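1. Prediction below, plus the sequence it came from.
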Amino acid sequence: MTPSIASALMPLMRGLDAETAHGIALKALAAGLAGRDSGRDDPVLETHALGLRFRNPIGLAAGFDKDAVAVAPLMRLGFGFVEAGTVTPRPQPGNPRPRLFRLAEDAAVINRMGFNNGGLDGYVARLRDLPADRPAVFGANIGINKEGADPERDYPGLYAAVAPFADYVTVNVSSPNTPGLRDLQGEERLAAILDAIAATRATLARTPPLLVKIAPDLADDALAPIVTACLTRGVAGLIVSNTTIARPPLRSPHAKEAGGLSGQPLFDPSTEVLRKVFRIARGRLVLVGVGGIATAAQALAKIRAGASLVQVYTGFAYAGPAMPRRLADGLAALLKRDGFASVNDAVGKDA
């Protein structure tokens, strides 16, 4: 099955509830039924960031493949990088269903999944089986359990476990669906977690770059302390941003469901936070722009706002497996139209 055929089946999947459809999609991907991208990336898309080479700057955000069951098939769709997780030390079921809602009228999704995943042991076992010659960069996204968590113990342990297999590791302190998690974005708590990870990293033979994923709902005066905490503790980059608990005007009947909102309504606020972080960081952190990207023009807008790399999730869930190639080809055309010789040349031009 080619990505175009798989995409044609997407309307049938939308007849199912969102979480059931997502589970079927993951199983189909893991079985290789989504096909393979046969396109070629334009050289203008090659990106160097985090000490890594990306074939293109378009990535899949964490949350789509929580348990790393379909990493290699997802990479074959044309992504420049794939991030799997969030993985927690112990398995947990997450919040009660229903907990995933399509807001089709708004090109959005609300989720309150609650870090449902099979735990670290199975996740690492699947990473061990990834091919050495994988076609894209791999990122591991780590988080803490809802109960019995000790962030200063758990994040370093998670980092050490995935470090042998990941090209970079993201600390998720910004999901709105684990009680108290977003409090860890505060300067003192974040600094304590990063100090603990730094102590563990000093003992490891392999230390992939560390990123922190932040929320779009942070107050402006909270951004500079986060940047400072990251810069002084060896963090290589920030992912801006996670889902939002804000509720802009929405048309869907699911608009009032609790949880994190993603998709088109997140594009403007997350891009504004990205722009502010870029101004504060002044090139000292690699920024990954995520939130509401569905078109090549939106991907370029994130880059021009300060992102060296971008990620998709909700747009991919709606558009299907042909999306990565469409975005890559469209982005290459727009970069050339605007006179940029590389992605890096466009980073922050509108910030």
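-> Perfect, I can see it now.
2. all contacts plus neighbour counts: C-alpha atoms, from now on.
-> Noted.
3. Just the strands from the stretch 151-300 of the chain, written as ranges.
-> Secondary structure of the stretch 151-300 of the chain (DSSP state E, counting those that start in this stretch): strands at 168-172, 210-214, 237-240, 260-263, 286-290.
4. closest one to residue 124 among those?
-> Closest to residue 124 of those is strand 168-172 (CA to CA; 13.0 Å).
5. For that closest one, what is the distance to the chain centroid?
-> 9 Å (CA atoms, centre = their mean, to the nearest Å).
6. what's that strand packed up against?
-> The contact analysis (3 or more CA pairs under 8 Å, 6 or more residues apart in numbering; DSSP states H and E) places strand 168-172 against strand 137-142, helix 151-162, strand 210-214.
7. Please produce a markdown table containing the strands of the stretch 151-300 of the chain, extended by distance to residue 305 and mean neighbour count.
-> Converted to a markdown table, those look like this (distance: least, CA to CA, whole Å; neighbours: other CA atoms under 10 Å):
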| stretch | distance to residue 305 | mean neighbour count |
| --- | --- | --- |
| strand 168-172 | 21 | 25 |
| strand 210-214 | 16 | 24 |
| strand 237-240 | 11 | 25 |
| strand 260-263 | 18 | 26 |
| strand 286-290 | 9 | 28 |
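8. this is the other structure I want to compare:
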Amino acid sequence: MSLYPLLRPFIFRLDGERAHLLSLDVLEKAPRKTPPSYAPALGTRVAGLDFPTPVGLAAGYDKDARVPDALLGLGFGFVEVGTLTPRPQAGNPKPRLFRLVEDRAVINRMGFNNGGQEDAFARLAKRERRGIVGVNVGANKDSADRTADYARGVRAMAPVADYLTINISSPNTPGLRALQEAAALDALLAAAYEARGEQGPPIFLKVAPDLDPADIDAIAKVVVDRKIDALIVANTTVSRPPLSSRHAGESGGLSGEPLRPLALQRLKDFRKATGGQVPLIAAGGIASAEDAYARIRAGASLVQLYSALVYEGPGLAARIARGLVPLLRRDGFASVAEAVGA
């Protein structure tokens, strides 16, 4: 039985950001766990990488790559650290992280707060390369050339990353989402692949859910033409569906349960727009095995969690992974790959 439901009332007495940092401290000090074993049906191959389960941790939790191995030990099939910028930055003023408990949601306007790529590189270089750890890279808020920042991040972090994610989808760095425009995106991806070189890790792209049909078609064309290794759909939304919490009016990106319908629709949109030529990774509003399975059947090869952990606790990834097995079996699928887009 999970202790988290008993601990959650005490954790929720803390400010959201303080609770987040406390959880990282606990994981740093806790004894290392061996990652659990899973049914072979959960194993899947994406971008040349073998994932033990399709259930991963999204960027934003372990920004500075402090505890990737501890997180793998909790049962995540892969962990994405970051977002990391070339230079350290403090992010936006506090408070900047809000729990919307009645809505099972989170609003954040963190602003890529992190200790910079150099410190994270040193931590990742020391770890034994077991388990899949991706590195999410971004641009500094005050950068005069954001494309150059992404190229620098790819070049710097490639030696310690199993994959790299180009994050142009955060709503909390002014002007960042403009890089999703077709010409800017094409130039950015060209620079990223040149910086990575011929033998570097796969490159993924993370996009926002706040896109109109023309944006989706334009992005899809660029990622197909550039042969991007995978597309993560999607980040937080600046839209506001009906919400009950007193924090509903806070600015920033909304994640959690209210994001689920929009994120699922964007996944379907990108599956159609790319014609299944690009592996898709689903994020946004995934809190159960049924949620994850719906994304897989809608075209996702992998899924990522984050906000649901606030409400469900650290055992969620393992519960979702194990819960996928009977769903696959029920529908006659021998593997996750068979169910993708079904």
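-> Looks like it came in fine. This is a predicted model, so every value here is computed, not measured.
9. re earlier: of all the strands of the stretch 151-300 of structure 1, which lies closest to residue 127 of structure 1?
-> Residue 127 of structure 1 lies closest to strand 168-172 among these, at 12.9 Å (CA to CA).
10. Now tell me what touches the closest one from outside.
-> 86, 138-143, 155, 159, 162-163, 208-214 (CA atoms under 8 Å, 6 or more residues apart in numbering).
11. Can you tell me how far residue 322 of structure 2 is from residue 286 of structure 2?
-> Note on residue 322 of structure 2: its distance to residue 286 of structure 2, by CA to CA, to the nearest Å, is 15 Å.
12. So for those two, which sits in the more crowded spot?
-> Between residue 322 of structure 2 and residue 286, residue 286 has the larger neighbour count (other CA atoms under 10 Å), namely 28 against 17.
13. Structure 1: which residue goes with the more buried one?
-> Aligning on TM-score structural alignment places residue 286 of structure 2 opposite residue 293 in structure 1.
14. is it true that its match touches residue 318?
-> No: in this structure, residue 293 of structure 1 is not within contact of residue 318 by CA atoms under 8 Å, at 11.4 Å.
15. Residue range in structure 1 corresponding to stretch 314-332 of structure 2, please.
-> With TM-score structural alignment as the criterion, stretch 314-332 of structure 2 aligns to 321-339.
16. got it, and stretch 166-185 of structure 2?
-> Aligning stretch 166-185 of structure 2 against structure 1 (TM-score structural alignment) gives residues 171-190.
17. still on that earlier bit, output the helices and strands packed on strand 168-172 of structure 1 as TSV; include the columns distance to residue 169 of structure 1.
-> Putting those into TSV (distance: least, CA to CA, whole Å) gives the following:
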stretch	distance to residue 169 of structure 1
strand 137-142	5
helix 151-162	7
strand 210-214	5
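18. Comparing these, which comes out most buried?
-> Of all those, strand 137-142 carries the top mean neighbour count, a mean of 26, counting by mean count of other CA atoms under 10 Å.
19. Report the inter-axis angle for that strand versus strand 168-172.
-> 30 degrees (axes from the mean of the first three to the mean of the last three CA atoms, to 10 degrees).
20. Quick one: list the elements packing against strand 137-142 of structure 1.
-> Going by 3+ CA pairs under 8 Å, 6+ apart, strand 137-142 of structure 1 lies up against strand 52-54, strand 81-87, helix 151-162, strand 168-172.
21. what's the average distance of the third one to structure 2?
-> Read it as helix 151-162 of structure 1. The superposed helix 151-162 of structure 1 is, by mean CA distance after the TM-score superposition for structure 1, a mean 1.1 Å from where its aligned residues fall in structure 2.
22. got a list of contacts for that helix?
-> Contact partners of helix 151-162 of structure 1, identified using CA under 8 Å, 6+ apart, comprise 88-89, 120, 124, 140, 142-144, 169, 171, 192-193, 196-197, 200-201, 204.
23. tell me the angle it makes with strand 210-214.
-> Angle, helix 151-162 of structure 1 to strand 210-214, by the same axes, to 10 degrees: 130 degrees.
24. In structure 2, which residue range corresponds to the longest helix seen in structure 1?
-> Longest helix in structure 1, counting residues (DSSP state H): helix 264-281. Aligned using TM-score structural alignment, helix 264-281 of structure 1 spans residues 257-274 in structure 2.
25. and if you look at stretch 60-69 of structure 1?
-> So stretch 60-69 of structure 1 sits over residues 57-66 in structure 2, by TM-score structural alignment.
26. and that stretch, how far from the chain's centre?
-> Put simply, stretch 57-66 of structure 2 sits 9 Å off its chain's centre (CA atoms, centre = their mean).
27. Not counting it itself, show me its contacts.
-> Contacts for stretch 57-66 of structure 2 (CA under 8 Å, 6+ apart): 20, 24, 28, 68, 76, 78-84, 113-116, 119-120, 123-124, 136, 283, 304-306.
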